[in-house]
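# Have a look at this fold, sequence not included:
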C-alpha cells in the first residue's frame, strides 16, 4: 500500500451549517471552472450574446410594420418582453450540451470520485449559467432600449419583471441539467431543441391565442413561457394580447407557479441522477 492509498478522504461535515458551507464552497469552485471555460472562448460568447439581438432587429424592423397590436400600442414595446423570455428559454440547449459533454467525457465521474458535496456539480453549473443568463438579459434590455422599448410602471415593477424572467431561466436550467445527465450524449441536442422550440413558439410572443384553434389557444395560454411573457408585459406596462380566460387573467400567479413547480420536480431529479450515474 502506498502513502497515497493510505490517505483517507476527509469526512463530510456533520452539522447542517457546515454541510451548507461545504456545498456552497464546492459549488463556487464548479461555477468558477465553467466561467473560466467560457472566458477562453470569447468568440462563442459574443455570438451567443449577439444572436438574439439580431433576431430582435429582424422582427422590429422587417416584420414590425405589418403587425397590429390590439388596442393600439408600439410593436417594439410589445415585442421585447417576449424576446426577453425567449432568450431565457433557448439557453437550455447550451446547459444540456455542457452537462452531457462532461458526463460523456468522464469529467462528471471524476468529480464524483472526489470528496465534494453531492449537489456541488449541478448547482455550480446552474450558478454559472445564471450569471451568463443575467449578462445575456442585460444585453437584450440594452438592445430593447436602443430600438425604442421602455418600461412605464417604475423601477420596482420592472425589477420584478426581470426577476420573473430569471426565475423562468433558473427553472428551465434544472430541466437541462437533468436531461444532460440522463442522456449523456452531446449530439442529442437536437432532441432537446425539439422540446424547446415548441415551448418558445407555441406561446403568446408573436400571436394572440384568440386567433388560434380552441385547443391550441388553450395550450398556448397554459404554456409557462406565455405566463411569463404576459406577466412581464403587464409589469413593464407594455401592450399585450389580453384575454378573458383564467390563465390570461392570472398570468403573474402562473409566472411564479410554473417555475417553482419545475424546480420542485427537476432539482431533486438532477441531484439523484448525479448520485446514480454509474448505476
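Cool, got the structure. As the structure is a prediction and not an experimental result, all values here were calculated from the model.
# Could you use CA atoms for every contact and neighbour count after this?
Will do.
# Give the helix, strand or coil label for residue 244.
Following DSSP: H, G, I helix; E, B strand; the rest coil, the label given to residue 244 is coil.
# now do residue 70
Under three-state DSSP, residue 70 falls in the coil class.
# list the contacts for the nearest residue to residue 242 once chain neighbours are set aside?
Leaving aside its chain neighbours, residue 242 sits nearest to residue 248 (6.8 Å; criterion: CA to CA, 6 or more residues apart in numbering). Contacts for residue 248 (CA atoms under 8 Å, 6 or more residues apart in numbering) come out as 221, 227, 230, 242.
# mind listing what residue 256 touches?
Applying CA under 8 Å, 6+ apart, the residues near residue 256 are 164, 167.
# Can you mark which positions in the helix or strand that contains it are buried?
For residue 256, the element it lies in under DSSP states H and E is helix 251-275. For helix 251-275, the buried set under the neighbour-count rule, 16 or more other CA atoms under 10 Å, comprises 251-252, 254-256, 258-259, 262-263, 266-267, 269-271, 273-274.
# And here is the other one:
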C-alpha cells in the first residue's frame, strides 16, 4: 500500500514538474521574442542568407548542372529550406552562449523557475521566428518557378517536418552554446556548421559522389529531411539505391529528429541546471 502511495506521489510530482516547465517556458519564450524584436540582426542575417543562396545557386549553379535551370531550382528550394532549418544549431548555440556568458542564465537560476523552462523557452522562440522566416524563402522560390506539386496535406507534412527538424537542431545548438568557453568560440563553431548542408543532398544529388563521401552524405540527417520534403512537395522522386534514411525519408526524418531531441534536450537542461 505504501509503495502505491509513493508511486502516486511521484507521479503527481512529475506532472507538476512538467506543468511548471511548460508554464515557465512560455514566460521565457516571451522574453526571447521581445529580445528578437529589439535586436533582430541575427534573425535578419540567418533568414536573408538562404534567400541570397537560393538566387545564387539557382541561377549560377543551375546552368552548370545536368538539370535544366527550372528543374534544379525546384530541386534546390526544399534543400535550402532544410539547410535553413539545420541553421538552428548555429542560432541556438550563439544565443545560449550569449545569455550564458553575459550573466543572463545566472539571473534565471536565482529565480523560482523550472530548470527546463529556460532552454525550452529559447527553443520555442527559435521555432516561432523560424516559422515566420520561412515565408520570404517560399515567396522567392515561387517567384523563381518552384511549385508545390503534392497535395495540401503532404505540403503541411513537409512544413511540419521542417519545424520539427529545426526544433531538434536548436537543442543541439543550445547544448553546445552552454558548453562553450566564450561567445567568440561559440560564434566560430557555429560558423563551421555551414559545412553540414554541403555534406548532404541539399544542393546536389549524392549519386555521383565518391563511395565513402556518399555514405557520409546519405547518413547526414539533413539528407533524410531534404528527401522527405522533396517527396512531400512532389518535387523529386526518392532514390532507390541510397542508404536507409534516404530511401525511407519520412520515417528517417522523424527518427533523426526525435533521436536528436531525446539526446540533446535532457543534456542541455542538465548543463543549464549545473551552471
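Thanks, I have the structure now. Worth saying up front: this structure is predicted, and the values here are computed from it rather than measured.
# Among the buried residues of helix 251-275 of the first structure, pick out the one closest to residue 153 of the first structure, please.
Set against residue 153 of the first structure, the nearest of the buried residues of helix 251-275 of the first structure by CA to CA is residue 252 (15.2 Å).
# aligned partner of that closest one in the second structure?
Matched to the second structure by TM-score structural alignment, residue 252 of the first structure sits across from residue 250.
# Report the separation between its match and residue 33 of the second structure.
Per CA to CA, to the nearest Å, residue 250 of the second structure is found 31 Å from residue 33 of the second structure.
# Equivalent analysis for residue 180 of the second structure, please.
Counting by CA to CA, the gap from residue 180 of the second structure to residue 33 of the second structure is 23 Å.
# before we move on, the earlier item: of the contacts of residue 248 of the first structure, just say which sits nearest to residue 189 of the first structure.
Distance to residue 189 of the first structure across those (CA to CA) is lowest for residue 227, with 25.7 Å.
# Count the neighbours of the closest one for me.
Using other CA atoms under 10 Å, residue 227 of the first structure has 28 neighbouring residues.
# and what of residue 195 of the first structure?
Neighbours of residue 195 of the first structure under the rule other CA under 10 Å: 11.
# give me the element it is part of.
helix 189-201.
# In the second structure, which residue range corresponds to whatever helix or strand comes next after that helix?
As assigned by DSSP H and E, the chain's next helix or strand after helix 189-201 of the first structure is helix 214-221. Matched against the second structure by TM-score structural alignment, helix 214-221 of the first structure falls on residues 211-218.
# Report the buried residues of that stretch.
Buried residues in stretch 211-218 of the second structure, counted by 16+ other CA under 10 Å: 214-215, 217-218.
# ok, residue 66 of the second structure to residue 55 of the second structure distance?
Distance, residue 66 of the second structure to residue 55 of the second structure, using CA to CA: 18 Å.
# again, but for residue 72 of the second structure
Here residue 72 of the second structure is placed at a distance of 12 Å from residue 55 of the second structure (CA to CA).
# swap in residue 273 of the second structure?
Residue 273 of the second structure is 43 Å from residue 55 of the second structure, where distance means CA to CA.
# what residues are up against residue 18 of the second structure?
Residues counted as contacts of residue 18 of the second structure (CA under 8 Å, 6+ apart): none.
# Could you do residue 106 of the first structure as well?
Counting by CA under 8 Å, 6+ apart, residue 106 of the first structure has no contacts.
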